[in-house]
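[1] got a sequence here, can you model it:
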Amino acid sequence: MATSMIMKQFKTEEKIASEPWPDDAVLYQPYEVEQILLAENASCLAVKAYLKMCNIPYSVRSSANAEFMSPGGRMTKLPFIKVGAFIVAEFEPIVNFVEQKECAIGQWLNEDEKFDLRSYVSLVENIFTNAELYISFLDNEVYKTVTEPRNGCVFPWPLNTIQNFKKRRHVLKQLKVYQWSDMNLEDVLEKVVKCCETLTSKLEESGGAFFYGDEPTELDAIVFGHLFTILTTTLPNNHLAQSIQGFKKLLDFCQNIDSKFFQLS
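    The predicted structure is shown next:
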């Protein structure tokens, strides 16, 4: 049985690698203006940045029920992409999928650098995603004025109330698993600041415009996705953005990626 499963996985990976990247790849996400939430927006932007850095074509399709269309099922992290016959959800699986196509960035890194990179990606994903969820669902002012109306906007009453209840319960369970649910705001902001200090040191160490020199990697994409989203999202309080604004090197980093990969596209 195990041998059969390994062979099946090998054939799938072989098929993925053998097919060229199509021109009609589609990235699915919620509506940006009226619906998408902070953590979802950050994840979607990180994937968009990565695909642009890889210089591979894709289009964006906004859908009211995007999170329920994902292959992972109800309330799966976004975005997901449809590439030919394949559907892949979330940042890291999408990166892994692109790498199998041999059109990924960062292939010049040695094994130690790749291990180092994966550690940084995990740190960024953990800290920023949980901080975004905390602010969105545990800060009552943000939840009542931003999260609740945006998450429920595509559903009629009373379905919108039910969906908001389910979403908040799901997020609170996730935060509890990572031991963030009992934190206060100061604890959350302290974790964000320490992460920013770590990222600033890494940028200074690289000596280039990106975290590993003069060429971008997936780390640059995911850091940009989170930082740029936090900095440009309007909330009733801006505690999270303020905790980042003191790091000039990270602000310059975001401006560089925005101008290089987005403003000229």
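
[2] going forward, measure contacts and count neighbours with C-alpha atoms only.
    Will do.

[3] tell me, what residue is most central in the protein?
    The residue lying closest to the centre of the chain (Cα atoms, centre = their mean) is Ser43, at 2.0 Å.

[4] buried residues, the longest helix along the chain. List them.
    Longest helix in the chain by number of residues (criterion: DSSP state H): helix 111-138. Buried residues in helix 111-138, counted by 16 or more other Cα atoms under 10 Å: 117, 120-121, 124-125, 127-138.

[5] repeat that for stretch 182-193.
    188-189, 192-193.

[6] now swap in stretch 159-175 and tell me
    Using 16+ other Cα under 10 Å as the test for burial, stretch 159-175 gives 160-161, 163-164, 167-168, 171-172, 175.

[7] run through who's touching that stretch.
    Identification of contacts with stretch 159-175 by Cα atoms under 8 Å, 6 or more residues apart in numbering yields 75, 130, 133-134, 137, 148, 151-154, 181.

[8] check stretch 105-124 too.
    With Cα under 8 Å, 6+ apart, stretch 105-124 has contacts from 53-54, 195, 215-219, 222-223.

[9] again, but for stretch 217-236
    38-39, 41-47, 49-50, 53, 95, 105-106, 117, 120-121, 124-125, 128-129, 141-142, 145-146, 210-211, 240-241, 244-245, 253-254, 257.

[10] which of these are buried?
    For the contacts of stretch 217-236, buried by 16+ other Cα under 10 Å: 38-39, 41-47, 49-50, 53, 95, 105-106, 117, 120-121, 124-125, 128-129, 142, 146, 210-211, 240-241, 244, 253-254, 257.

[11] in helices, which of these fall?
    38-39, 41-47, 49-50, 53, 95, 117, 120-121, 124-125, 128-129, 142, 240-241, 244, 253-254, 257.

[12] here's the other one to compare against:
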Amino acid sequence: MSGGKCLRIWSGDWDLPSVDYNCLAAMAYCKFTETPVTFQGTNNPFWSKTGGLPVLKHEGGSEYNLTDIINFLRKQGRNAEFGLSKKQNADILAYTSLIEEKLLPALLYCQWVDTKNLDDFTRPWYFKAMPFPFRYYLPASLEKSMDDKVRSMCGCGTLTNADIEKKVYREARECLNQLSNKLGTFDFFYGKNPTYLDAVIFGYLAVLYKTPLPNNPLKHHIQSCDNLVRFINRILHRFFQLTPEETTEQERKESERQQEKQDISDFPHKKRNMIISALVALSAMVGYALLSGLVQIEITETNGEGINNDYEDDFEPDEDED
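    Next up, the predicted model:
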């Protein structure tokens, strides 16, 4: 690598620069600290030793998780927490732990455990996004690891999915309320300048708010917290303005999604029309075959003496008949 840094991430969608909360946090911190770095949407965690993204590649090697990436950037002098007090830094650690404990299980449940979301959205998205041949087995591996992680974090080994859902969503709503109260009327959680905490919270909230999941009760709760919605949009507007090429790509993806929805909606009618068309075509071919003599119909009549009258043969009159 020729002196630069490259952050390998899950690519963006739904007006987000990445669809992954950790990737968004790493990207946001790079933006907050004006770190010169290239974002590369690989959609392939296979070569990561942790099996996940983001991965920061640099001259000295690689950083394979969010914590290591942030620590590396701070050692490089890219520190968004410069000037904060010890108490404020301690608060950042406390809130980060709160989010991982209360909000992360709900986010993972929403994407990877909820059956409808998994079948109708998450599985198809990752299958389509991943390169061949990884798309055929990595999504299933991710699904298993995320499901295990949710149950482990919640201590839910014996609970049903319905019980887990109630637990994670209740705790997530409480966490969102705390974050909304903490933010108040400020632009960022510690005033005018964003910090690591803002990067982490942005990653979680943006994914929960922007991902078009069929079942997403937390999106509605975020919508009820106006300051959290403004917080998401503020960071997107200030730090992640889309280039013309990115805008075109987002529009293309949205057009494809709308077409897929239309195809699904039209499917019963299309199937009916196809059946009718096939029957009409079959009738036309049979009619043509009959009229042209390609197919002849033999009508057989059986009387009491077992005599067959074949109407295909020429009728020969009786010679004795007058």
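
[13] need the max-distance pair from the contacts of stretch 159-175 of the first structure.
    Val154 and Ser181 (27.4 Å; Cα to Cα).

[14] distance from the chain centre to the helix or strand hosting Gln258 of the second structure, please.
    When elements are assigned from DSSP states H and E, Gln258 of the second structure belongs to helix 244-292. Mean-position distance between helix 244-292 of the second structure and its chain equals 26 Å (Cα atoms, centre = their mean, to the nearest Å).

[15] now for the nearest residue to Ile257 of the first structure once chain neighbours are set aside, how many residues are close by?
    Excluding the flanking residues, the one nearest Ile257 of the first structure by Cα to Cα, 6 or more residues apart in numbering is Phe224, at 7.4 Å. Residues within reach of Phe224 of the first structure, counting by other Cα atoms under 10 Å, total 26.

[16] cool, the one 4 residues further on as well?
    Phe228 of the first structure has 23 neighbouring residues, counting by other Cα under 10 Å.

[17] ok, it to Lys8 of the first structure distance?
    Applying Cα to Cα, to the nearest Å, the value for Phe228 of the first structure to Lys8 of the first structure is 40 Å.

[18] cool, and Asn126 of the first structure?
    32 Å.

[19] so who does the alignment partner in the second structure of the residue nearest to the centre of the first structure touch?
    When the second structure is aligned by TM-score structural alignment, Ser43 of the first structure is paired with Asn22. Contact analysis of Asn22 of the second structure by Cα under 8 Å, 6+ apart lists 53-54, 66, 200, 203.

[20] just give me which of these are shared by the first structure.
    Contacts conserved in the first structure for those, counting by both residues aligned by TM-score structural alignment, their matches' Cα atoms under 8 Å: 53-54, 66, 200, 203.

[21] what's the average distance of the helix or strand where Pro139 of the second structure lies to the first structure?
    Pro139 of the second structure is located in helix 138-154, with elements delineated by DSSP H and E. Superposing on the first structure and averaging over aligned pairs (mean Cα distance after the TM-score superposition for the first structure), helix 138-154 of the second structure comes out at 2.1 Å.

[22] which SSE is immediately downstream of that helix?
    Following helix 138-154 of the second structure in sequence, per DSSP H and E, is helix 161-183.

[23] what residues of the next helix or strand after that following helix count as buried?
    Going down the chain from helix 161-183 of the second structure, the next helix or strand is helix 196-210, by DSSP H and E. Within helix 196-210 of the second structure, the residues scored as buried using 16+ other Cα under 10 Å are 196-209.

[24] just give the nearest non-adjacent residue to Lys128 of the second structure, would you?
    Here the residue nearest Lys128 of the second structure, using Cα to Cα, 6+ apart, is Arg135, at 7.3 Å.

[25] let me know the secondary structure of the one you found.
    helix (DSSP: H, G, I helix; E, B strand; the rest coil).

[26] end-to-end on stretch 11-29 of the first structure?
    Terminal residues of stretch 11-29 of the first structure are spaced 30 Å apart (Cα to Cα).

[27] now it: buried residues?
    By 16+ other Cα under 10 Å, the buried positions in stretch 11-29 of the first structure come out as 16-17, 21, 25-29.

[28] just the ones in strands from those, please.
    The strands, defined by DSSP state E, take in 26-29 from the buried residues of stretch 11-29 of the first structure.

[29] just put these in JSON lines and tack on distance to Gln100 of the first structure.
    Converted to JSON lines, those look like this (distance: Cα to Cα, whole Å):
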{"residue": "Val26", "distance to Gln100 of the first structure": "18"}
{"residue": "Leu27", "distance to Gln100 of the first structure": "18"}
{"residue": "Tyr28", "distance to Gln100 of the first structure": "21"}
{"residue": "Gln29", "distance to Gln100 of the first structure": "23"}
